[in-house]
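Peer 1: have a look at this prediction, sequence included:
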Amino acid sequence: MGYGYGAQYDSSDINSALDTGNRGFAEMLVPASDGLSGHGTAVASIAAGSRNSQSSGIAYESEIIAVALKRTGGSDGGYTRTIDIMEGIDYALRKAIELNMPIIINLSFGTNEGAHDGNTLFENYITDINGLWKNIVVVAAGNEGDSRHHVRTDVSGNINRTEFAIGDNEKNIRLFIWKYFQDEFEIYLNTPSGKRINISNDVTVSSQRENIESVLAMPTPYTSKQLVEVSIRPGNSLDYVISGIWSIEFAVTGTIKCGIVDMWLPTIEAIGLSTGFLRPSPDTTVTIPATARKVLSVGAFNQDAGSMATFSGRGYTADGRLVPLIAAYGVDVTAAGYGGGYVRKTGTSFAAPKISGYAACIMEWGIVRRNDENMYGEKLIAYMTRYAVGIEGEEMPGIRQGWGLI
């Protein structure tokens, strides 16, 4: 028997709420044009699509706020700035307050651009909205589990080298090196053509074989770590970055107080499958903003294999918090197709809206029907993780499944 601010109930009450599929209030943030991929259409339909014989959204009577996110720059469709996402969330949250309705904010996207410790401006923002209104933020854990895009190394020795491969037909590789400000060492980039470039500070190297630029970022009010961001582009006479084995070398020059360095490459949506670290660290592979505090991070379960999907982001945040917190079906999920019909979708992007739909049902039962008007935020996370079912062969809680499968 659980207790919540005057309301007493047990697991059968929660399960009955999940079975109703009734009213909640979900927010979906999608690109300004859903495009041929139909990502936003699929996500919305999984959480709250209409009920029929072919497919059914979890909370099929929910109301949806669909926020179109604008794109900035780039001939390939550009990108969406995190500040625009924050403005979209702010709009939806204000609308929920205006209508006096609880809201689930589903974020089915992720990036490797950050220290993965919950301290970016964006992560702090979605953490801070936890107490502003009756809401919960559900975030996909990302598809980086087996991508080889993260490595952690200890530079305490005199010389430490980390190798990574760049595959064919890459036009721009960005490498994010996060170090402790308290540690003193030089960083070198070794290229397949034999160059050894000191990238410890801002530097630009332009040649026929490669164009290298590194930028050093000092600690900010949001993070005490330092970032060295390295951009690797084709040489002046080439169309693509030189493929082959590259490496980062660390040479200690002073005091080492911690020695831990985390490095990330962009996500699989941005670079080819042949590009990655040769000896990766796969247990810190959840993407941002699923690494934020007070959000419900969601991994993908492979229902055909009966196990967690190998691509599902997993492990811990860079500061040691367990992520993801929960899992849902994320392989061959039936969803509405862009322009009509139904499609099959795979990824944590499509596991997250299942959890958003379940959250909508429970919040409707608790808040709208007044069984427990405090059923949101951390409290809702606590109950959903409590009643999740452990996956056979996985630890509880574990680095793959979190607290289990819903």
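Peer 2: Perfect, thanks for sending it. Numbers count the residues shown, from 1 in each chain.

Peer 1: every contact and neighbour count from this point should use C-alpha atoms.
Peer 2: Noted.

Peer 1: in the stretch 301-406 of the chain, which spans are helices?
Peer 2: 348-363, 377-386 (DSSP state H, counting those that start in this stretch).

Peer 1: list the buried residues of the shortest one.
Peer 2: By 16 or more other CA atoms under 10 Å, the buried positions in helix 377-386 come out as G377, E378, L380, I381, Y383, M384, T385.

Peer 1: need the contact partners of it.
Peer 2: Identification of contacts with helix 377-386 by CA atoms under 8 Å, 6 or more residues apart in numbering yields 130-131, 134-137, 294-296, 325-326, 359, 403-404, 406.

Peer 1: which one of the buried residues of helix 377-386 is nearest Y316?
Peer 2: Of all the buried residues of helix 377-386, T385 has the smallest distance to Y316: 16.8 Å, by CA to CA.

Peer 1: so where do the helices sit in this structure?
Peer 2: Counting by DSSP state H, the chain has helices at residues 11-20, 39-48, 82-99, 121-128, 348-363, 377-386.

Peer 1: mind putting those into CSV with distance to W178?
Peer 2: What follows is these, written out as CSV (distance: least, CA to CA, whole Å):
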stretch, distance to W178
helix 11-20, 42
helix 39-48, 31
helix 82-99, 20
helix 121-128, 16
helix 348-363, 25
helix 377-386, 30
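
Peer 1: which of those sits most buried?
Peer 2: The highest mean neighbour count among these, using mean count of other CA atoms under 10 Å, belongs to helix 348-363: a mean of 31.

Peer 1: and the angle from it to helix 39-48?
Peer 2: Relative orientation of helix 348-363 versus helix 39-48 (axes from the mean of the first three to the mean of the last three CA atoms, to 10 degrees): 30 degrees.

Peer 1: quick one: list the elements packing against helix 348-363.
Peer 2: helix 11-20, strand 25-31, helix 39-48, strand 103-107, strand 135-140, strand 296-302, strand 326-329 (3 or more CA pairs under 8 Å, 6 or more residues apart in numbering; DSSP states H and E).

Peer 1: check it against this one:
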Amino acid sequence: MNDNERFKIISDDFADIVIEYNNNMSYFERFGEYSYNLINDKYAIIHIPAEALDENAIRNFGYFAIPKCYGLLTYLKEQVEREYTVRSFPEYNLTGSGVLVGIIDTGIVYTNPIFINADNTSKVKAIWDQTIDSGRYPEGMFYGTEYSQEEISHALASETPLQIVPSTDTIGQGTAMAGIAAGYQSEDNGFSGVAVGAELVVVKLKQAKNNIMDFYGIPQDTYCYQMNDIMMGIQYLMNLSRRLNRPIVICVGLGSSQGSHKGEDIMSNYLTESATAAGIAIVVAAGNEGDTSHHYFGEIVPPEPYDLVELKVGPLDRYFSMELWGYLPNVVTVEIINPDGDSVAVLRPDFVGQRNYTIEYQEMIIYVDSYISETYSEEQLILFRFKNIPEGIWRFRTSGTYDLISQYHIWLPIRNFLTSETYFHYANPFTTISIPGNALNILTTTSYNPISRELSESAGRGFTASFVPKPDIAAPGEHILVPTIINTFIPLSGTSLASAFAGGISAGLLEWGILQGNMPGMNSISIRYFLTNSAVRSNEHLYPNPGWGYGLIE
């Protein structure tokens, strides 16, 4: 990548794919003249012409290479009887002092008083705003604009700060997470962040490209973020941490339902590997898919010949994708039946490896990509991409392998990308942790109501599709008083807020472990151990628990 080619990173005339090159630069020769940008010495992004992202893209580049799309994990509940106020932990004398807290999200309203030091300088160490194009990008990133703490503090001294540092948060989730994790106390509102002594580093993600949103059938007016931009944001935070020689907590409050839910995909592997480094704590949200009816678990037990999946499609959801993942060695055959009861197509697996089909029915098109063994998960995958699907109850008759028990999962997109009128009948609330929450080594945080001490209904449930216990921990995430983009405070809910709470506690642990010399090699794995080992557990549950993980923190 160079300055003459970097326009491709943000241009909708080019699509992105993510590859694993393993520090082998000759690997890029197979992509000819396509431009590429390195994430680290293992992963890279290839920028291909947008027209290459067509019905054959997965066959040509692989399912794993097409960036997955992530959405926000915060929401406003209609009825809030009482809100919960986050507090710091002075009794432990740990404030996160000297630790960085990284937020990869929608940005930050840095002018909010809870992010301003007593001397009127900013507690935000740096901002990388991917949405502002300039030549002042972070080293090796080639897009966006980086603002230093000095520049932000200079802006705060001005009557028009946004004319000096024009980065802000127009959505709110990033500001809410930053406030919970490390915001100063607001006495008038009874608010305090958890790690008030930590400094913030913020990555404001750019919106996903239209071409990838069209590819998956995601509405254009939806807040949506690409996997590769998130990976670049994580890498930026780790690079900055090493350059400053300071430990960092990285909070990811975004989620996707695209993938095997085994923790075996490019994003999950990247996090699993990154979490082993000393001084790095990675905290991710478990997602809000527990009550959406967007997951179906099927089991075909001989002599029963088939299972029947019912999908209710709402009138506004004409374009979306759906993924079926089956457990090998059993393979699943799928017959698609329309709302009138007519058979539209039968998808029979073969052992070619990967096939793609285009099914046309009246005004509808279904693009189907079928794998006997997907590259990373080594499981059967059938990806459906519906274009102009009629509303009604669609049925999928699944049959298995002769006398073997066949099991499979089907996932719809996360709730942000569909209306509430599209869902499975007989849905299963388990195995609904949003990706990348199924990754190993990281701290996957689910949400509970700290007032009623009940698990949030929306919280994603475990375990992973490979039966690994997840989530790890439950943190306050319902009716949480948070800062807004207009410098007020309102109660919001969602596992992204729970991850910010756990991120603040992790900052205190890094202060104790690394900066105070008690555990110089502390990383995500050790923080996960400390928090799961010391979690509060109830006699009413067995642990690890698919809802609560290993217990709650408070």
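Peer 2: Great, that's in hand. Fair warning: this is a prediction, and the values are worked out from it, not measured in the lab.

Peer 1: residues contacting the equivalent of P413 of structure 2 over in structure 1?
Peer 2: Here P413 of structure 2 is matched to P266 in structure 1, going by TM-score structural alignment. Residues near P266 of structure 1 by CA under 8 Å, 6+ apart: T111, N112, E113, H149, I173, R174, L175.

Peer 1: most widely separated two among the residues you listed?
Peer 2: Most distant of the contacts of P266 of structure 1, by CA to CA, are T111 and I173, 14.4 Å apart.

Peer 1: how near is the alignment partner in structure 2 of F250 of structure 1 to F320 of structure 2?
Peer 2: Under the alignment (TM-score structural alignment), F250 of structure 1 maps onto T398 of structure 2. Distance, T398 of structure 2 to F320 of structure 2, by CA to CA, to the nearest Å: 20 Å.

Peer 1: tell me the contacts of the match of F250 of structure 1?
Peer 2: By CA under 8 Å, 6+ apart, the contact list for T398 of structure 2 reads Y306, D307, L308, V309, V332, T333, V334, E335.

Peer 1: quick one: which of those is nearest to E199 of structure 2?
Peer 2: Nearest to E199 of structure 2 out of those is V309 (CA to CA; 49.3 Å).

Peer 1: with respect to G4 of structure 1, which of the helices of structure 1 lies nearest?
Peer 2: Closest of those to G4 of structure 1 is helix 377-386, at 8.7 Å (criterion: CA to CA).

Peer 1: that closest one vs structure 2 - mean distance after superposition?
Peer 2: Its aligned residues in structure 2 lie a mean 1.3 Å from helix 377-386 of structure 1 after superposition (mean CA distance after the TM-score superposition for structure 1).

Peer 1: and I17 of structure 2, which helix or strand is it part of?
Peer 2: strand 14-20 (DSSP states H and E).

Peer 1: how about the nearest residue to S156 of structure 1 once chain neighbours are set aside, what does it touch?
Peer 2: Spatial nearest neighbour of S156 of structure 1, excluding adjacent residues (CA to CA, 6 or more residues apart in numbering): G259 at 5.3 Å. Taking CA under 8 Å, 6+ apart, we find G259 of structure 1 in contact with D154, V155, S156, K179, Y180, D183.

Peer 1: quick check: G259 of structure 1 vs F185 of structure 1, distance?
Peer 2: 9 Å.

Peer 1: and if you look at N22 of structure 1?
Peer 2: 57 Å.

Peer 1: could you do R161 of structure 1 as well?
Peer 2: 13 Å.

Peer 1: who has more neighbours, those two?
Peer 2: F185 (20 against 16; other CA atoms under 10 Å).

Peer 1: so who does the closest residue to the more buried one other than its chain neighbours touch?
Peer 2: Closest residue to F185 of structure 1 apart from its sequence neighbours, by CA to CA, 6+ apart: V252 at 4.2 Å. Contact partners of V252 of structure 1, counting by CA under 8 Å, 6+ apart, are V155, S156, G157, N158, I159, E184, F185, E186.

Peer 1: format these as TSV; extra columns: distance to K354 of structure 1.
Peer 2: Shown next, in TSV, are those (distance: CA to CA, whole Å):
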residue	distance to K354 of structure 1
V155	42
S156	44
G157	46
N158	49
I159	47
E184	46
F185	46
E186	46
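
Peer 1: what's Y329 of structure 1 aligned with over in structure 2?
Peer 2: Here Y329 of structure 1 is matched to P476 in structure 2, going by TM-score structural alignment.

Peer 1: let me fix that, I meant to ask about R344 of structure 1.
Peer 2: Match for R344 of structure 1 (TM-score structural alignment): P491.

Peer 1: what's the burial count for that match?
Peer 2: 20.

Peer 1: so it versus R242 of structure 2, what's the distance?
Peer 2: P491 of structure 2 is 35 Å from R242 of structure 2, by CA to CA.

Peer 1: swap in I527 of structure 2?
Peer 2: I527 of structure 2 is 19 Å from R242 of structure 2, where distance means CA to CA.

Peer 1: same check for the contacts of T398 of structure 2, but in structure 1.
Peer 2: When you map the contacts of T398 of structure 2 onto structure 1 and apply both residues aligned by TM-score structural alignment, their matches' CA atoms under 8 Å, the shared contacts are Y306, D307, L308, V332, T333, V334, E335.

Peer 1: name the nearest residue to S377 of structure 2, ignoring sequence neighbours.
Peer 2: Using CA to CA, 6+ apart, the nearest residue to S377 of structure 2 is E264, at 5.6 Å.

Peer 1: residues near the aligned residue in structure 1 for that neighbour, how many?
Peer 2: Aligned counterpart of E264 of structure 2 in structure 1: N119 (TM-score structural alignment). Using other CA under 10 Å, N119 of structure 1 is surrounded by 22 other residues.

Peer 1: swap in N112 of structure 1?
Peer 2: 22.

Peer 1: if we can go back for a sec, now the contacts of V252 of structure 1: which count as buried?
Peer 2: Buried subset of those (neighbour count, 16+ other CA under 10 Å): V155, S156, E184, F185, E186.

Peer 1: distance of Y9 of structure 1 from W365 of structure 1?
Peer 2: Taking CA to CA, one finds Y9 of structure 1 at 12 Å from W365 of structure 1.

Peer 1: neighbour count: those two, which is higher?
Peer 2: W365 (24 against 13).

Peer 1: settle this for me: that one is touching A17, isn't it.
Peer 2: Yes: if you go by CA atoms under 8 Å, W365 of structure 1 and A17 touch, sitting 5.8 Å apart.

Peer 1: JSON lines please, covering the helices of the stretch 301-406 of structure 1 and showing distance to T41 of structure 1.
Peer 2: Shown next, in JSON lines, are the helices of the stretch 301-406 of structure 1 (distance: least, CA to CA, whole Å):
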{"stretch": "helix 348-363", "distance to T41 of structure 1": "11"}
{"stretch": "helix 377-386", "distance to T41 of structure 1": "25"}
